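Enquirer: Structure of the sequence below:
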Amino acid sequence: MRTANEEQRTPADPAVHHGSVTAQELRHVLAGVPTGIVVVAAEVDDRIVGLSANSFTSISMEPPLVSISFGHTSTTWPLLRRATRWGISVLGEGQADVLAQLRQPAHERFDNLDMEVRSGAAWINGALATLTTETEAEIEAGDHVLTLLRVIDLARDTGQRPLIYFGSDTHRIAHRTSADVAQEAGSAGGDERGGRPRRRCA
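Expert: I've put the predicted structure just below:
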């Protein structure tokens, strides 16, 4: 017979989930963590190579470090690591079409994209933010390589909002202004004590 406490446990509770976590389980759970989407690219042998990633994260402010992880099965990673500098483009909400283009074969990914190349680093023009990085360290991490990158230059377009990756698909952030919130509160017009509309006196 189960107790009340046992019935309330979830699969995330260590007392319930004993065995090894599978890759499928981890992928399913982490799909519930919203992330931004970046494109990391560089010019190697006179052509642009790169890929999209949602493993981009800030590591340190002093020194300025960020990180991206690459799977050992990636065929783009060995090419990228030959470049001395990488460009990282943070995609804005209007750039979902960029991801569709990046699903093309590696040698065609950047053919129809508006790119800027400088000192070997490459960026998507019109991105929400861009960073120029140099590899600081590579750390073996299971079936991935975690790359620590030193940021040497960066810029941001504050007029844009990010493209979000959540539930294995792309999304936009719903934008509600303070005026929207105030209008919704006014439309509700309920009394907190009884939930009935308040009467206004003339």
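Enquirer: from here on, contacts and neighbour counts on C-alpha atoms
Expert: OK.
Enquirer: Show which residues not belonging to stretch 167-185 make contact with it.
Expert: In this structure, residues lying in contact with stretch 167-185 by CA atoms under 8 Å, 6 or more residues apart in numbering are Ala31, Gly32, Val33, Pro34, Glu93, Ala96, Arg161, Pro162, Leu163, Ile164, Tyr165.
Enquirer: Second input sequence below; structure requested for side-by-side comparison:
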Amino acid sequence: MARVAASVAVVTAIDGDGPHGTTVSAFMSLSMSPPMVLVSLDRNSQLLEIVRNTGRFGVNVLSSDQGEFGNVFARKGRDKFAGIGWSADHGVPRLPCTAGWVACATTSLLPAGDHELALGLVLDAESDPTLRPLTYHLRTFGTHVPAA
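Expert: Coordinates of the predicted model:
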């Protein structure tokens, strides 16, 4: 699967302890009517438990210059938001200057091996057409460049 290029996003949620987030490359559009997305979350992740309890999650599609966000949110621990500006939007943490943003209400959590698939109804979505998305391919970050 390392040979399959994927977008890089940080999935976020918030609870009484504050914001939480994790880097994912398993994120996709699921439906246009109604607008829905799918993200895959590790069955043992704290974020999954928060999504289960709150019924909401955000998807921050990172821009090509946000590889450091990708690294920070990929590690374990609770201090991932230290020094990172964020705002609450539709009840979930939103990172600044991302290529895309989606706020979701969780409609289903489906078991899938050692992960669960979180299906989300899109409450709000925005994108910045001036920013290229961050991608992950062959275990390195990059971006999409249109073919000549």
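Enquirer: hang on, the earlier thing: what's the ChimeraX line that selects buried ones from the contacts of stretch 167-185 of the first structure?
Expert: A single ChimeraX command selects the buried members of the contacts of stretch 167-185 of the first structure (16 or more other CA atoms under 10 Å):
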select :34,93,96,161,162,163,164,165
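Enquirer: those strands in the first structure, which residues are they?
Expert: Ranges of strands within the first structure are 35-36, 38-44, 47-53, 57-60, 65-71, 86-90, 115-118, 121-124, 129-141, 144-156, 163-166, 169-172, based on DSSP state E.
Enquirer: re the thing from before, turn the contacts of stretch 167-185 of the first structure into CSV, including distance to Thr130 of the first structure.
Expert: Shown next, in CSV, are these (distance: CA to CA, whole Å):
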residue, distance to Thr130 of the first structure
Ala31, 25
Gly32, 26
Val33, 23
Pro34, 20
Glu93, 15
Ala96, 17
Arg161, 14
Pro162, 13
Leu163, 14
Ile164, 16
Tyr165, 18
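Enquirer: ok so, going back, wait, which of the strands of the first structure is closest to Glu7 of the first structure?
Expert: Smallest distance to Glu7 of the first structure across these (CA to CA): 29.0 Å, for strand 163-166.
Enquirer: how big's the offset between the closest one and the second structure?
Expert: With mean CA distance after the TM-score superposition for the first structure, strand 163-166 of the first structure departs from the second structure by a mean of 0.6 Å once superposed.
Enquirer: circling back to that earlier point, with distance to Ser187 of the first structure as extra columns, can I get the strands of the first structure in CSV?
Expert: Output for the strands of the first structure, formatted as CSV (distance: least, CA to CA, whole Å):
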stretch, distance to Ser187 of the first structure
strand 35-36, 33
strand 38-44, 40
strand 47-53, 42
strand 57-60, 40
strand 65-71, 45
strand 86-90, 38
strand 115-118, 47
strand 121-124, 43
strand 129-141, 38
strand 144-156, 37
strand 163-166, 30
strand 169-172, 26
